[in-house]
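>>> pasting the structure only:
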């Protein structure tokens, strides 16, 4: 695309020196990205993996633990300064399940309990309760008790009081939002019997009692987390001599089919032995541990559950989007590699020609708006052309003496046409009207041609079906990091694409820096249009719809000055993205065009929409999930997957550089390009989408040029900084 932009008028200044506000088109992408990352972080946070309670702590002293606690029952009440220990009466069994709710195993456990008319206590974590609130509601609705098991399952013996308070409050918030209740029951993660209390865990138990909670451990461990077999689980879960017990089991943390089967068998067997399966408070003949929540506390809980559920659904959608973009990216890479190879073999084979050699003179149009720093190099490069040409510099109301510079050069076959500032499409149409010849080459005022560029560019017109030719635009100022990144993008993203689209006969864009047209083709489609900000894409699509072929000439090289600052690059790519969307929308009826002219609508327009608009918009998901995987895991698999994507891109880039006969050394910056440069392009495209959807209008803007790309003396002309003067000079 053309790299020059124009200003339609001065931007209004803020009145009275008022503070400039962030434009909506910038604010919305920023808010979208922040919200997206926040929802993913929330999703990752509530997906912390929960394992069974079998951590082994080093033994600690027990002299601070009261003897009646050490030798007492599994229910410990330290509320209001009390130090009480309670046991479950004989023939009463309190089944407790830790670490849930789990979407697979908790419903099976609940089904078995309902089948045998038994109640139990579920000590749920906040992370799981937030993700599966319907299961918590089912527990309460079916008469079971719910207790706290902290939010994300840390060992509280090694946490600060602030962290303990947070774990309790967040766990309570999740239960309140899920079932509308508050519970006074608590079980510490990694706890066991009361006799295992030590000087590290006892102060935590006292503190939790001060916060209003009853601590419930166990005195019968089924050890189902070991998966020892159904018979062994039943044996360990059965109390001796008809004693009452609090039995520890798990409904989450892994495969619990043995637990479910053991439960289904032991409940009727123990009931025949006279056991009752009650809630804890029922077994102790105590008031219910649940109380209803209302008002602000209830709404806070509901809001929390809503946000977590929204993050779950959003992530599910993003996973689908990631699959789509992965398919598109890999599909595009495969198409580029295969079809660009076919294109190269076709045009490079011995004896290939487009038709009779094209030797007729050509009119070269150079629209120029304040190009004083570049125009002399541009015109001199044309003067060195080995093909007969006339040069028309159309000065579009420049205020920096661009026209006078060209006139002072006094070169033959170079004319200056002046007009009031009307924009690039108008300048090009003015040039076409003043051109003497039927073949017309268009270029930018900041671009230089090699001596053979025009000759190579017009040879495809030997085929009368060809209406336009795209040249090989290259970055001249690639000695800076941002220039090197754009160099990779031009060689890989633009020129490899053009080879692919040439084979598919649906080239989407004739680059403004180097393109050629038949006058008759331009006249049939009405010339250059200012309906969009991508006049080069617009005219190319119009030519396809009129039935002309548009092809790519790989040897028609042009060296253009790419933006050298992030701000200028942003402005250019923002206009390109928005202009491409405008062109796609303008030519949307190509989808229903018939005959040869309908090929672009059937093939080209869908591919352009997928590869240039949809895929780039979804491509950030690769990097978003990279960050997500690095933070929440699995880290190793995430890094391998990302490196795999980078390897595929490196292969495509290396192949593109080989086809263009470029030095591979510039690919050293490819990984950094993928980390930094690509993110900028994502935000630009997102901003373009928002501008389009909100009906915003994007004004032309003039990019500042430095004139660093000089006229060639033959061959490529990338510029580099002079070691002695610090200035840039062309490489001969």
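Good, I have the coordinates. It should be emphasised that the depicted structure is a prediction, and the values quoted were computed from it without experimental measurement.

>>> Going by C-alpha atoms from here, please, whenever you check contacts or count neighbours.
Noted.

>>> Counting neighbours, what do you get for residue 64?
12 (other Cα atoms under 10 Å).

>>> mind listing what it touches?
Going by Cα atoms under 8 Å, 6 or more residues apart in numbering, residue 64 touches 198-199, 202.

>>> Under a three-state scheme, what state does it occupy?
Assigned with DSSP: H, G, I helix; E, B strand; the rest coil, residue 64 falls in the coil class.

>>> so where do the helices sit in the stretch 201-350 of the chain?
Along the stretch 201-350 of the chain, the segments classed as helices by DSSP state H, counting those that start in this stretch run 201-210, 230-237, 257-272, 280-283, 295-348.

>>> Tell me which of the ones you listed lies nearest to residue 149.
Residue 149 lies closest, by Cα to Cα, to one member of the helices of the stretch 201-350 of the chain: helix 201-210, at 12.1 Å.

>>> Which other helices and strands does the closest one contact?
strand 214-216 (3 or more Cα pairs under 8 Å, 6 or more residues apart in numbering; DSSP states H and E).

>>> helices or strands next to the strand it packs on in the packing?
So strand 214-216, by 3+ Cα pairs under 8 Å, 6+ apart, packs with strand 75-77, strand 185-186, helix 201-210.

>>> a markdown table for these, including distance to residue 120 and mean neighbour count?
Listed next are the helices and strands packed on strand 214-216 as a markdown table, based on distance: least, Cα to Cα, whole Å; neighbours: other Cα atoms under 10 Å:
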| stretch | distance to residue 120 | mean neighbour count |
| --- | --- | --- |
| strand 75-77 | 15 | 24 |
| strand 185-186 | 13 | 24 |
| helix 201-210 | 22 | 20 |
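
>>> Mind putting the ones you listed into TSV with distance to residue 435?
Putting the helices and strands packed on strand 214-216 into TSV (distance: least, Cα to Cα, whole Å) gives the following:
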stretch	distance to residue 435
strand 75-77	97
strand 185-186	87
helix 201-210	89
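
>>> which stretch among these comes nearest residue 339?
When these are compared (using Cα to Cα), the closest one is strand 185-186, at 64.6 Å.

>>> how long is stretch 581-601 end to end?
By Cα to Cα, to the nearest Å, the extent of stretch 581-601 from end to end equals 15 Å.

>>> then this one, side by side with the first:
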């Protein structure tokens, strides 16, 4: 007995999962570095217990060595000043400070914030090249005294990786953000100092704070930093976090005065006689470089996505404006045509519809026993004279027997071996007796006036095909409601636009009418693609025919009742549409009707039905990012605005189709499930197309739910 084969995971889903995981990681990095913390004009936190802080630390020198069992806290020798800068580098103020230091031939210690260092890596390289000392000031300027242990580790290690990745050297000095003098060390800060010491860091506090973050004026900053008794000090200034123009001016003046007073101004390491930076080993270099490049790559990805989001938002708004505007124009044209028809009716009743000859209705049927009776009876009951040809394409159920048992005089049955839907349609086309043929799927029912309304546009000799209005018959349940909304809002609004723009790409298989000689001229229905209706429509456009839309020619069809069945149907539709678009890509450079299809129709399909859905998962991931790292209220407000636009557009489409607005309550839910499903269908179809895989026909399950609903009141 053979073992059951495990389910095979398709490679493109693995690729998609990896890409989305990579995007999620990039967004997480971006959000952590730029939105969970920040550098600003703020003072050190006040208060907090200090019961566990050793007296040697709280009353000792500003350079704390907590490595090992004995804790030492020392200060620079007399008349030696360690000059330190926090919160940089900053692209505006750090270069000016470096210029002042170079002018006075002074080296300083810069405690850099990792996120700022990545954005200004050139300045960090300049600091190292000019002999300045670098220290760790965490990755995102977080308060280590209140951060949990995991974040302390991440913040310190991340900042160290940044310094190593940019300079090739590792720092051993650390200054916790928001720290100040020794007597301000709290229990939380002391715990962070001890944790850092376990990793080999010396902690540098301060003795003289310039308080330049308050911008008290150049003179005040100088006074705050001027020693009074010749004792060694650690001076604190800032090269980032805000406007540092006063800092630059005060530094230039102060360095001159301190030199005249005989003070030596230098780095922390030089002040206490230690080497605070060492050459990183190869593993540290690789880790640091990878970290820096990873963050820079994530920044680039997010920047690109941000621009793409703006573009997609613009496209979405433009699309909404276009479809609503063109739908209104289509409605006005239909009303004018209706008025003209009423005028003809008063003049000459037999010619009131323009077309009075019978038409042939072709129904391709393969295992359609569940709904074929309802379909055929509804078509045979048309108010316009019809010849109904049912082509049984090798059914293995009772489809043929059901059709024969109806005994309808206008219905003819053709049996043939299974050859696919295009083959069945071509067989019906050969047997057709009339100049206009209507093609109908076997799971579709007509209203009595559907055929009459459908063929009216053929009074115009330029028209080669007419698309009807497909309605979802089994719209009960939330999945049926979602598909009902999609048919009314998506398909039918687009068809109105395509009609006005003269670039209709698809006459649906559920209801379409054609000139028989036009079909014969293009070689009938092709089996080159899985979307034979789209392929056929595009071929007619390229042959110079106009294709129009009749919204009052209604057909009721069964929609998939399960997500699995829906996936199979839409996968075939989407893949077949891609095939047809590629087959007819030459229309882009043609003129006339072909050019309108190529440049308008194919362009619309490419942007709105291929590229935008491909980008949609990124939008959803970015929305989650915004809720976590940005302003959730603003993100929610933007989503509500988007939903409001969708609802307004849907309400307008439902009014055009004279549909009840009740199903629109499901529209918000549609955004969370149905929309993502359709996007994944597009992704799978595109990947399948690029992989060159030949997709086989997926036949939809029939449910036998077809009934002819009463026609809407006009």
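Yep, that arrived. Treat the numbers as computed from the prediction; the structure is a model and nothing was measured.

>>> before we move on, back to that, save the helices of the stretch 201-350 of the first structure as JSON lines, and put in distance to residue 522 of the first structure too.
Listed next are the helices of the stretch 201-350 of the first structure as JSON lines, based on distance: least, Cα to Cα, whole Å:
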{"stretch": "helix 201-210", "distance to residue 522 of the first structure": "82"}
{"stretch": "helix 230-237", "distance to residue 522 of the first structure": "82"}
{"stretch": "helix 257-272", "distance to residue 522 of the first structure": "73"}
{"stretch": "helix 280-283", "distance to residue 522 of the first structure": "86"}
{"stretch": "helix 295-348", "distance to residue 522 of the first structure": "26"}
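
>>> what about those helices, which gets the closest to residue 379 of the first structure?
helix 295-348 (29.5 Å).

>>> and the next helix or strand after that closest one, which stretch of the second structure?
Next helix or strand after helix 295-348 of the first structure toward the C-terminus (DSSP states H and E): strand 362-368. Per the alignment by TM-score structural alignment, strand 362-368 of the first structure matches residues 359-365 in the second structure.

>>> For residue 485 of the second structure, which residues are in contact?
Residue 485 of the second structure makes contacts with 650, 663-664, 667, as judged by Cα under 8 Å, 6+ apart.

>>> can you do 10 Å?
471-472, 475, 479, 491, 650-651, 653-654, 661, 663-664, 666-667, 670 (Cα atoms under 10 Å, 6 or more residues apart in numbering).

>>> Out of these, which is nearest to residue 137 of the second structure?
Relative to residue 137 of the second structure, the closest of the contacts of residue 485 of the second structure is residue 670; by Cα to Cα it sits at 46.8 Å.

>>> my read: that closest one touches residue 646, true?
No: assessed by Cα atoms under 10 Å, residue 670 of the second structure is found out of contact with residue 646, at 11.0 Å.

>>> Make sure residue 515 of the first structure is indeed in a helix.
No: counting by three-state DSSP, residue 515 of the first structure is not part of a helix but strand.

>>> correct me, but residue 299 of the second structure touches residue 27?
Yes: using Cα under 10 Å, residue 299 of the second structure is in contact with residue 27, at 8.7 Å.

>>> who's more crowded, the two?
residue 27 (22 against 17).

>>> Where does that one fall, secondary structure wise?
Using DSSP H and E, residue 27 of the second structure maps to helix 11-35.

>>> Let me know the distance separating the residue nearest the centre of the second structure from residue 521 of the second structure.
The centre of the second structure sits closest to residue 619, judged by Cα atoms, centre = their mean, with a distance of 2.2 Å. Going from residue 619 of the second structure to residue 521 of the second structure by Cα to Cα gives 45 Å.

>>> Then residue 336 of the second structure?
Distance from residue 336 of the second structure to residue 521 of the second structure, by Cα to Cα: 32 Å.

>>> go on, residue 415 of the second structure?
Residue 415 of the second structure is 25 Å from residue 521 of the second structure, by Cα to Cα.

>>> Kindly report the same for residue 323 of the second structure.
Per Cα to Cα, residue 323 of the second structure is found 32 Å from residue 521 of the second structure.

>>> quick one, which of the two is more surrounded?
Here residue 323 of the second structure and residue 521 are compared on neighbour count by other Cα under 10 Å; more neighbours surround residue 323, at 22 against 10.

>>> Would you agree the more buried one is in contact with residue 499?
No: judged on Cα under 10 Å, residue 323 of the second structure makes no contact with residue 499 at a distance of 11.0 Å.

>>> can you give me the strands for the stretch 351-500 of the second structure?
Listed in chain order, the strands of the stretch 351-500 of the second structure (DSSP state E, counting those that start in this stretch) span 359-365, 386-393, 411-416, 436-439, 444-446, 463-472.

>>> Average offset of the last one relative to the first structure?
In this case it means strand 463-472 of the second structure. Once superposed with the first structure, the aligned residues differ from strand 463-472 of the second structure by a mean of 0.8 Å; criterion: mean Cα distance after the TM-score superposition for the first structure.

>>> what range in the first structure matches that strand?
Aligned by TM-score structural alignment, strand 463-472 of the second structure corresponds to residues 466-475 of the first structure.

>>> What does residue 577 of the second structure correspond to in the first structure?
Matched by TM-score structural alignment, residue 577 of the second structure corresponds to residue 580 in the first structure.

>>> From what I see, that match and residue 540 are in contact.
No: with contact defined as Cα under 10 Å, residue 580 of the first structure does not reach residue 540; the gap is 11.3 Å.

>>> Any idea how many residues pack against the nearest residue to residue 318 of the first structure once chain neighbours are set aside?
Excluding its sequence neighbours, the residue lying closest to residue 318 of the first structure (Cα to Cα, 6 or more residues apart in numbering) is residue 621, at 7.1 Å. Neighbourhood size, residue 621 of the first structure [other Cα under 10 Å]: 18.

>>> Just list the residues touching residue 621 of the first structure, thanks.
Residues in contact with residue 621 of the first structure (Cα under 10 Å, 6+ apart) are 318-319, 321-323, 325-326, 627.
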